[in-house]
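Colleague: Predicted structure and sequence below. I'll ask about it afterward.
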Amino acid sequence: MNDSNKPRYGQEDASFQAAGGYDGIRQLVDDFYQIMDSLPDATDIRAMHREDLTEARDKLTRFLCGWLGGPRLFLERYGQISIPSFHARWPIGEPERDAWLGCMAQAIDRQPWHPEFKEYLLRQLRVPADRVVQAARARREPDTQ
């Protein structure tokens, strides 16, 4: 495959397709929450969720579909979302971000996706994860003006 035929992740629905569409993303989310339930390092972030993960699974699946260039299913069902604002109710710092990304890295590794897409996706997921931490830090720091 020459460079002109390579998928251009992040453009149109290339990432959504590389993830296997809705079903592939749903499998990623199912694996993610299974890992979160079983990984000792994820105890704190798991405690931020309800016992029943049905709604969390639905929301994350729908969000990722649109975020990866597919149908905007989250918007259709739940409306607009600001990732940092949504997560503002929890104390999220670097350890929580790293635990979340660690669970996601393991879930991504389980998927039958191209290695380049796996790398791309984890790199892209770090961006909103870092923004959540930055927003939480800004809320904790006193106004310096």
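Modeller: Cool, the structure landed.

Colleague: drop to CA atoms for contacts and neighbour counts, all remaining ones
Modeller: Fine.

Colleague: residues in contact with the residue minimising distance to the centre of the chain?
Modeller: When C-alpha atoms, centre = their mean is applied to the chain, the residue found nearest the centroid is residue 125 (5.6 Å). By C-alpha atoms under 8 Å, 6 or more residues apart in numbering, the contact set of residue 125 is residue 101.

Colleague: which SSE is it in?
Modeller: helix 115-140 (DSSP states H and E).

Colleague: Report how many residues lie close to the closest residue to residue 8 other than its chain neighbours.
Modeller: In space, and not counting its chain neighbours, residue 8 is closest to residue 14: 6.2 Å by C-alpha to C-alpha, 6 or more residues apart in numbering. When neighbours are defined as other C-alpha atoms under 10 Å, residue 14 has 18 of them.

Colleague: Quick check: the gap between residue 14 and residue 28.
Modeller: Residue 14 sits at a distance of 17 Å from residue 28 (criterion: C-alpha to C-alpha, to the nearest Å).

Colleague: Alongside the first one, take a look at this:
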Amino acid sequence: MSTDETFFQEIGGHETFRRLVDNFYRGVADDPVLKPMYPEEDLGPAAERLTLFLEQYWGGPGTYSEQRGHPRLRMRHMPFKVNPDARDRWLKHMREAVEELGLPPLQEETLWSYLERAAFAMVNTFEE
């Protein structure tokens, strides 16, 4: 990796993030706790938002902010009951999606470490 290359570029850019998100939402589609948190009938709009957010976070295009403004992740997730069970389900599906990418160990750990921290930060209730 050159010193000017972003993590977004290093792991394969848009195609890698698209695969990650598509793999993740395949799991969410059948999850009885997570699926109801997505208001659209089709998970496509949510997948697009997550793809754009992750790409921007990792040094890709700033399309997410151009279209939606500041990410404000905690605020955007407040309408939903994100308890430890929901977090763990999210992490399960995301872990499977990350593993399907087949990234080198350092890149996988870099990506996973962020996703895990983000999931824990989104918990907004401890109620069942």
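Modeller: Yes, it's here. Just so we're clear, the structure is a prediction, and the values are computed from it rather than from any experiment.

Colleague: if we can go back for a sec, under the alignment, what does the residue nearest to the centre of structure 1 map to in structure 2?
Modeller: By TM-score structural alignment, residue 125 of structure 1 lines up with residue 115 in structure 2.

Colleague: How is whichever residue in structure 1 pairs up with residue 102 of structure 2 assigned, secondary-structure-wise?
Modeller: Counting by TM-score structural alignment, residue 102 of structure 2 lines up with residue 112 in structure 1. Following DSSP: H, G, I helix; E, B strand; the rest coil, residue 112 of structure 1 is assigned to coil.

Colleague: contacting residues for residue 112 of structure 1?
Modeller: Per C-alpha under 8 Å, 6+ apart, neighbours of residue 112 of structure 1: none.

Colleague: Okay, and the aligned partner of residue 67 of structure 2 in structure 1 sits in which element?
Modeller: The equivalent of residue 67 of structure 2 in structure 1 is residue 77 (alignment by TM-score structural alignment). In the assignment (DSSP H and E), residue 77 of structure 1 maps to helix 73-78.

Colleague: List the buried residues in that helix.
Modeller: 73-74 (16 or more other C-alpha atoms under 10 Å).

Colleague: Same check on stretch 84-102 of structure 2?
Modeller: 84-87, 89-91, 93-95, 97-98.

Colleague: residue ranges for the helices of structure 2, please.
Modeller: 7-10, 13-29, 44-57, 63-68, 73-77, 84-101, 105-122 (DSSP state H).

Colleague: Pipe these into a markdown table and attach distance to residue 38 of structure 2 per row.
Modeller: As requested, the helices of structure 2 are exported to a markdown table (distance: least, C-alpha to C-alpha, whole Å):
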| stretch | distance to residue 38 of structure 2 |
| --- | --- |
| helix 7-10 | 26 |
| helix 13-29 | 10 |
| helix 44-57 | 7 |
| helix 63-68 | 17 |
| helix 73-77 | 11 |
| helix 84-101 | 13 |
| helix 105-122 | 15 |
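
Colleague: Which of these sits closest to residue 36 of structure 2?
Modeller: Across the helices of structure 2, residue 36 of structure 2 has its closest neighbour in helix 13-29 (9.2 Å, C-alpha to C-alpha).

Colleague: okay, and that closest one goes to which residues in structure 1?
Modeller: Taking TM-score structural alignment, helix 13-29 of structure 2 hits residues 21-37 over in structure 1.

Colleague: Show me which residues of that stretch are buried.
Modeller: Those would be 21-22, 24-33, 35-37, for stretch 21-37 of structure 1 by 16+ other C-alpha under 10 Å.

Colleague: Tell me which two of those residues sit farthest apart.
Modeller: The span of the buried residues of stretch 21-37 of structure 1, defined through C-alpha to C-alpha, is set by 21 and 37 at 24.5 Å.
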